[in-house]
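Chemist: here are the coordinates; sequence isn't available:
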């Protein structure tokens, strides 16, 4: 499976988490999260399960470019983008 670390970084930012906070919540080291985000390593099966379960996404989310990476960023009004985070 192809791994796109920016997708993990984007999710982490959308949830307003530092690397350290995410690492604590999913039981990994901050260094491990950093290596995933920067494409130095890919998560193994157990690590992937922790990440996908925490963010409620399917594993394929991390192997496909997100919509913003496909967009023409010069024509996106960043101030018009809003995100909503729903607590469960």
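Modeler: Okay, I see it. In this text, all values refer to a predicted model and were calculated from it rather than measured experimentally. Numbers count the residues shown, from 1 in each chain.

Chemist: For the rest of this, base every contact and every neighbour count on C-alpha atoms.
Modeler: OK.

Chemist: For whichever helix or strand residue 51 is part of, list every residue counted as buried.
Modeler: Applying DSSP states H and E as the criterion places residue 51 in helix 45-55. Buried positions in helix 45-55, judged by neighbour count with 16 or more other C-alpha atoms under 10 Å: 47, 50-52.

Chemist: okay, pairing it with this:
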């Protein structure tokens, strides 16, 4: 299973963009894109949405969730899915709950 970083790199190369070109398209630095592709960091929600838009894919695809139906998963895949779900909860769901539970 690919990681979000691998997906970003593959999509960027498919579009024949440099890291700097992708960075300029979504308003970050080349180093930020490099960190994402090396799985050193993950994009914030606004950058994740921008990535999905410039690549013309879904955020589910970037998180490697879209093609999981019917697959037999290895433990490594399950661990990655768990990390992705945790990330989604911490960065997207929790802030929304805090904002609207007042």
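Modeler: Perfect, I can see it now. None of the values given here were measured: they were computed from a predicted structure.

Chemist: sorry, back to before: superposed on structure 2, what's the mean shift for the helix holding residue 51 of structure 1?
Modeler: By mean C-alpha distance after the TM-score superposition for structure 1, the fitted helix 45-55 of structure 1 averages 0.8 Å away from its aligned residues in structure 2.

Chemist: quick one, helices of structure 2?
Modeler: Applying DSSP state H to structure 2 gives helices spanning 4-14, 19-26, 30-37, 45-55, 59-62, 75-88, 94-100.

Chemist: Flag every buried residue along the longest one.
Modeler: Just to be clear, that refers to helix 75-88 of structure 2. Neighbour-count burial for helix 75-88 of structure 2 flags 77, 80-81, 84 (criterion: 16+ other C-alpha under 10 Å).

Chemist: same question, the first one
Modeler: Of the residues in helix 4-14 of structure 2, those buried by neighbour count under the rule 16+ other C-alpha under 10 Å are 4-9, 11-12.

Chemist: Kindly report the same for the second one.
Modeler: Within helix 19-26 of structure 2, the residues that qualify as buried are 19, 22-23, 26, counting by 16+ other C-alpha under 10 Å.

Chemist: contact partners of it?
Modeler: With C-alpha atoms under 8 Å, 6 or more residues apart in numbering as the test, helix 19-26 of structure 2 has contacts from 12, 29-30, 32-34, 47, 50-51, 54.
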